[in-house]
Structure formats: structure tokens, C-alpha cells
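**Student:** Starting from these lines, generate the structure:
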Amino acid sequence: MRAVFVDATETLAAIAGQQLKAGDPAVTINRQPAITPPELPGVLGDAEIAIIDHTHLPMDIALACKALKHVVFLGTGPRSYMDVDALAESGVTVHIVKGYGDTAVAECAFSLMWASAKSLAKMDRAMRAGEWQRTDGIQLTGKTLGLIGFGGIAAELARMALGCGMKVIAWNRSPKSRPGVEFDDLDSVLAHSDVLSLHLLLTDETRGMISRQKIAKMKPGVILVNTARGALVNEHAMVEALRSGHIRHAGLDVYAVEPLPKGHLLTTLENVTLSAHSAFRTPEASENLIRSALGHCRRIAATGQ
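**Tutor:** The predicted model follows:
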């Protein structure tokens, strides 16, 4: 059985090369991170396993990859890149990697929260332009952080926020408990949070979940942080709320369209802090990611599943 890492960055390619062991299934590393979907059949050839970091896999392309039986997606959000259910119906199983970057992503969310509260990006831009714009910030100690979704990343963020004197409340689709965290219904969390951080997987049920109606229920002047998936949020409604000040500031690492197009409306708003879907990009998280992905390949080779 053969696998192809179809879109390896130099960093991930180097880690994969270091972690491959004698006796592993053959893994071809394609050091071409900017691959396009039409190139996939040629890159995969007769490989049964595709390791995919961020390349889209439309169904017509998947069907053209005649030997493909498994996709190992490097992360937890494959639905942003492929139709998981349709692939399953055609005999292709999609495997995900959980938990590899919980701390890294939580640290990014934590950083975006503080940068948003202090308007650091706005002042940085102004000073680079030769302007001295002193901006009033928000003291977060004593404020309430609301977590929408509560998995490993949210649990890490809760630990950090509790450590700096914030109150933490949360909503999750299934019952959860955590020392120091108060769980409540979604509308209550929206209404009482000074900062809201999103930690949901993107599914048919969660797509667009943070709607205009949900945004209206948020506490006026709220800070919104999203390191999960851009499509969880109605982007137009979020922009309206940013313009009106109902959302004081947004700290965003993910977007409905990625890469974020040049001149996108979000880049024109002063009360938005942007990062390029890089929350998980740390050496520690990358090593965990590749270790787990190769583990999937070894299991598939050994069991066929």
C-alpha cells in the first residue's frame, strides 16, 4: 500500500522524513504546497492513501483518482475542503487528526483576545504610518470569557483565562463539565460574555450558526474571537456589527474564503485583528500532526481501515 503527502510544506516534509520508520508503508512526499485540484490524479497515481494538508478535493477529482481509498486530512475540518459524506459513499474514507494542536490554537485565541482588547494591531499600523494614536483598551481581568463549543482547544483556553483572573462560561452541544467553568444555554452565554471564542467543528448543523440573530443576542461591545472555521459565522452580519460597534473588535484566524482575497472588506475595518489561519503552526503541533498522520497510514496498511 502506498501513500502520497500531496501538498507538503518544507517544514512538514522535513518532519515526515524524520518520522518515517523502516517497515512503514511507502510514503511519497510531494514538496509542492500550492498544488491545484486538477493536479491531484497525476500526483497520486496508483496510491491508495492521500495525505492532505489544505488542498481541496472535489468529487470529480476524487473519482479520477482511481486507486484512492483513504484520505488522511491534517486537521479536524475536512468539510471545508471536501465532501466527506459523498466520498464515503464512493468508497473513500476520510481520517482526521484530533488534538495535535490544542495548546497552539488556544494560545493563538488567547493572543487574539488580548490584542483585540488592547487594539494593538490598530496602534501598530498607525505607528508604522508615522501616527501616534493612543487607544483606550479593555482590562480583561475580571471579565467573562464565553466559549462556544468545548473540546480540547476550549479546555486549554479556559485554563489560560482562569489563570489570569477571568470568569469562564461555556456552551456545548453535548453535556460537559470542567472545574472552574460554568456551562449554560447558548443564548445565556451570548448575552453575558465580554469575550466570545468559537470552538466548533464545521458541519451542516454549525455552518452559519453565528447568525445575525445570534449576533444580536451578544452583549454590546463584545470581543469575538474565531480560530475554528470562518463559515461558522455569517460574515456579512459580523461586518455590520463591527461597523455599528455592537461587536467592539474581532480577532480572526479563519475566514469564509481562504486565502483572504486582497482588498477584502475585513481588511478595511480598524476594529479587526487578522492572522492567516496559522493558529496551529508551531513546531510542537506540527510534530504531533505528522506523527498522528503516519500512525493513520500504518494502521490502514495493517488493517485496511
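**Student:** C-alpha only now, for contacts and for neighbours.
**Tutor:** Will do.
**Student:** Would you map the helices across this protein?
**Tutor:** 10-19, 40-44, 59-64, 84-89, 102-118, 120-128, 152-163, 186-192, 212-216, 235-244, 283-303 (DSSP state H).
**Student:** Need the winner for burial among those.
**Tutor:** Across the helices of the chain, the average number of neighbours (mean count of other Cα atoms under 10 Å) peaks for helix 102-118, which reaches a mean of 22.
**Student:** ok, and what's touching it?
**Tutor:** 121, 135-140, 152-154, 156-157, 160-161, 195, 197, 223-227, 249-252, 271-273, 279-282, 285 (Cα atoms under 8 Å, 6 or more residues apart in numbering).
**Student:** So which of those are in strands?
**Tutor:** Residues from the contacts of helix 102-118 lying in strands, with DSSP state E as the criterion: V195, S197, I223, L224, V225, N226, H249, A250, G251, L252, V272, T273.
**Student:** Near the second one, how many other residues are there?
**Tutor:** S197: 28 surrounding residues under other Cα atoms under 10 Å.
**Student:** Can you tell me how far it is from V222?
**Tutor:** Relative to V222, S197 is positioned 10 Å away (criterion: Cα to Cα, to the nearest Å).
**Student:** Ok, the first one next?
**Tutor:** Remark: distance between V195 and V222 (Cα to Cα) = 6 Å.
**Student:** So which of the two has more stuff around it?
**Tutor:** Neighbours were tallied for V195 and for V222 using other Cα under 10 Å; the higher tally belongs to V195 (28 against 25).
**Student:** With D184 as the reference, measure out to the more buried one.
**Tutor:** Distance, V195 to D184, by Cα to Cα: 15 Å.
**Student:** circling back: which among the helices of the chain is found nearest to P261?
**Tutor:** When the helices of the chain are ranked by distance to P261, counting by Cα to Cα, first place goes to helix 235-244 at 14.1 Å.
**Student:** now the angle from that closest one to strand 222-226?
**Tutor:** In this structure, helix 235-244 runs at an angle of 140 degrees to strand 222-226, with axes from the mean of the first three to the mean of the last three Cα atoms, to 10 degrees as the basis.
**Student:** what's next to helix 235-244, contact-wise?
**Tutor:** Outside helix 235-244, the residues that touch it by Cα under 8 Å, 6+ apart are S211, R212, I215, I247, R248, H249, A250, A256, L266, L269, N271.
**Student:** mind redoing it with 10 Å?
**Tutor:** For helix 235-244, contacts defined as Cα atoms under 10 Å, 6 or more residues apart in numbering pick out 208, 210-216, 220-224, 245-250, 255-256, 265-266, 269-272.
**Student:** Here is a second sequence; please produce its structure as well for comparison:
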Amino acid sequence: MILITEFMDEAWVDWLRARAEVTYAPDLPDRPDALMTMVQTARALIVRNRTQVRGDLLGAGFTCVGRLGVGLDNIDMEGCAARGIEVYPAVGANTLSVAEYVVTTAAVLLRGAYMMRAEMEAGAWPRGPAGQGREIAGKVLGLLGYGEIARKTGALGRALGMEVIAADPYAKDFEGARAVSVDEVIAQADVVSLHVPLTEETRDLIDGAALARMKPGAILVNAARGGVVDEGAVCDALRSGHLGGAALDTFATEPLGAAHPFAGVPNLILTPHIGGVTAEANARVSEMTARRVAAHLGLE
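**Tutor:** Take a look at the predicted model:
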């Protein structure tokens, strides 16, 4: 049995069903007891980012994990390796979707005028303030991390006239970007975009001190991993006006719950971890994952 614990393109769920028994239960991250019961008979597990593939779950007997995306911080990779469990991330399938998210949200935040609907509905005509928005062309796009998604983000930024700088101690080359240090990205960029995994090295990479070093009015976009930014510090920087805007797609706690710090914070875009999820990307990710899991099980 193939157990799919989070949402997947229905056409590729059906494609798997034509080849094997499939249990499709996309609400299982919210039902951990049911997940533990169902996984006992699974030969393969297909997940997104909310299913925690670790601990007792690893002893269930499945032989592979298909990851509908690329982040692996919800999967105990060492534990999987120790048990011979193969992990198949959908590398490259949602690259364009994330890159478009970064550049388009940055453009919206730079322009600013899109945030004035409430004033207009109240009868105001804020043409003066709305006309103070900034063009994306000529701005510096700073990328922290320079993997595949960051490179595509940089290419889209360059197409709109941005200068691209990047910092990544693990990058083999910086084609398309000027290589600088992390501190230089933070200090020089008009738009800072994060493209790093969540590790002890990157946790709270963008904290209050880093935000204070950013250019006044700069934009921050995090479509990487929650925990890479100090969310409270971002809110403080937005309230003070030092930070010109922020778009957060990933969070330290998902869903946010009642204790989040974001209520009433200006110039802030919040989205529910969908930077890499569009109709097109979901189909590509689902196809890649379905085919790799099927191949692992000898079903193709």
C-alpha cells in the first residue's frame, strides 16, 4: 500500500491507484494516531512538509518516502539511511513557482500602492502616498543561498532590471550573480530573499541585529524555511518603518495558531507555505514523486 498523507494532484493519485493500492488521506498530519496506524501496512509514504517522518514512524516498515517538494527538515534523513529507507525529493519541479513568488511579492511590496484598498473603500483617495512606490528595475536583489531556486529567482530579477548579489559558502559557482558575504547581502540589498535550509547554522539568520543592518526601506522575502527569521523582530522592524515590507511564506510554527505576532503589522504579506505550490508546480511535483515511488516499488 502507498500512503499519501498530504495533498497531491488528483490525476497522479489516480495514476498510482492504477498500479497499486493507495490510501489518500491528506489530513493525516492533524491525526497522528491515525497516521501511526495506517503507516504500519504501507510500502511507501508520500508527504509534503507537515508530516514528521521520524521517531516511531520510521519503524513501520515502509521502504521509501516520496517528498512532494524539496525541503527535508521534516524527515529524519539519518534515521531513514540507517533503515535503508530511500527518500525522493521532487528537486526542480517547483523551482519556477518559488522564484515567481519571490520576485512578484517583492515588486508588490516595493510599489506599495496595492496595500491601500481599505483607505479607498473608506472614501479616501490616497494618490499622493500611493505614488511614492518604487520600481523593481535598478534595485539590488540579495540572495542568501544560491542553489537552483535562488538562481532562477536571480534570472527573473535580472530580466526585470535588478542587480543580483548572492552569498553561499557551499555554492560551486555564482553564474548570474556577484558573490559577496552574508553581511554584504544584508547591508547592500534592496530586496533580501532567503534560500537556505533550516539548520543550527541558519536558525534566526535574520534576527534583530541583521534587520538593523539592512538598508532603510528594504524588503525581506522568506519562502525558504520557518525558523530562519526571527518573526517578532521582523514585526518590530516593520512597525518602526525601518523595514519597508516583508513577505513570509514559511513560519516557525505551522499553522500559526493564536500566539502569532503578526496582527496589525503594516506592509506584511503572509501566505500559508505555498511559494512552491501552483497548479502547474503541483502537477510537476506530483508526477515526479509518483513516478519515482512507482519505480522504487517496481510498478512502472
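**Student:** what's the TM-score here?
**Tutor:** Superposed pair, TM-score by TM-score structural alignment, normalised by the length of the second structure: 0.87. Supporting alignment: 295 aligned residues with a Cα RMSD of 2.6 Å.
**Student:** From the ones in strands among the contacts of helix 102-118 of the first structure, keep the buried residues only.
**Tutor:** Using 16 or more other Cα atoms under 10 Å as the burial test, those include V195, S197, I223, L224, V225, N226, H249, A250, G251, L252, V272, T273 as buried.
**Student:** mind giving me CSV with those residues and columns for distance to E48 of the first structure?
**Tutor:** Compiled in CSV, those are given as follows (distance: Cα to Cα, whole Å):
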residue, distance to E48 of the first structure
V195, 45
S197, 38
I223, 45
L224, 41
V225, 38
N226, 35
H249, 45
A250, 42
G251, 39
L252, 36
V272, 43
T273, 41
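**Student:** Around whatever residue of the first structure lines up with T41 of the second structure, how many other residues sit close by?
**Tutor:** For T41 of the second structure, the aligned position in the first structure is D46, judged by TM-score structural alignment. By other Cα under 10 Å, 16 other residues sit near D46 of the first structure.
**Student:** Repeat that for V91 of the second structure.
**Tutor:** Residue neighbour count, defined by other Cα under 10 Å, stands at 17 for V91 of the second structure.
**Student:** nearest spatial neighbour of the corresponding residue of the first structure for it, skipping sequence neighbours?
**Tutor:** Aligned counterpart of V91 of the second structure in the first structure: K98 (TM-score structural alignment). Counting by Cα to Cα, 6 or more residues apart in numbering, T76 is the residue found nearest to K98 of the first structure once chain neighbours are left out, at 5.9 Å.
**Student:** thought that neighbour was touching L201?
**Tutor:** Yes. The pair T76 of the first structure and L201 passes the contact test of Cα atoms under 10 Å, sitting 7.3 Å apart.
**Student:** which residues are common contacts for these two?
**Tutor:** Each of A228 lies in contact with both T76 of the first structure and L201 under the rule Cα under 10 Å, 6+ apart.
**Student:** The residue nearest to K98 of the first structure corresponds to which position in the second structure?
**Tutor:** With TM-score structural alignment as the criterion, T76 of the first structure matches V70.
**Student:** How about D204 of the first structure?
**Tutor:** Structural alignment (TM-score structural alignment) places D204 of the first structure against E200 in the second structure.
**Student:** One more: T268 of the first structure?
**Tutor:** In the second structure, T268 of the first structure lands on G264 (TM-score structural alignment).
**Student:** In the second structure, what residue corresponds to G152 of the first structure?
**Tutor:** Using TM-score structural alignment to pair residues, one finds that G152 of the first structure aligns to E148 in the second structure.
**Student:** how close does its match get to G241 of the second structure?
**Tutor:** Counting by Cα to Cα, the gap from E148 of the second structure to G241 of the second structure is 32 Å.
**Student:** before we move on, what about I149 of the second structure?
**Tutor:** From I149 of the second structure over to G241 of the second structure (counting by Cα to Cα), the distance is 29 Å.
**Student:** Likewise for A18 of the second structure?
**Tutor:** As for A18 of the second structure, its distance to G241 of the second structure is 55 Å (criterion: Cα to Cα).
**Student:** distance between the ends of stretch 49-67 of the second structure?
**Tutor:** With Cα to Cα as the measure, what separates the two termini of stretch 49-67 of the second structure is 8 Å.
**Student:** How far does it sit from its chain's centre?
**Tutor:** Stretch 49-67 of the second structure sits 21 Å away from the centroid of its parent chain (Cα atoms, centre = their mean, to the nearest Å).
**Student:** Also stretch 288-295 of the first structure?
**Tutor:** The answer for stretch 288-295 of the first structure is 18 Å, by Cα atoms, centre = their mean.
**Student:** check contacts around the equivalent of E78 of the second structure over in the first structure.
**Tutor:** Under the alignment by TM-score structural alignment, E78 of the second structure pairs with D85 in the first structure. Residues near D85 of the first structure by Cα under 10 Å, 6+ apart: R79, G91, V92, T93, V94.
**Student:** swap in A50 of the first structure?
**Tutor:** A50 of the first structure touches 2-7, 27-28, 40, 43-44, 65, 68-73, 94, 297, counting by Cα under 10 Å, 6+ apart.
**Student:** go on, K139 of the second structure?
**Tutor:** The contact partners of K139 of the second structure, taken as Cα under 10 Å, 6+ apart, are 110, 157-158, 160-164, 188-191, 218.
**Student:** Please report how far the residue of the second structure positioned farthest from its centre lies from M116 of the second structure.
**Tutor:** Distance from the centre of the second structure peaks at G123, with 37.0 Å (Cα atoms, centre = their mean). G123 of the second structure sits 11 Å away from M116 of the second structure, taking Cα to Cα as the criterion.
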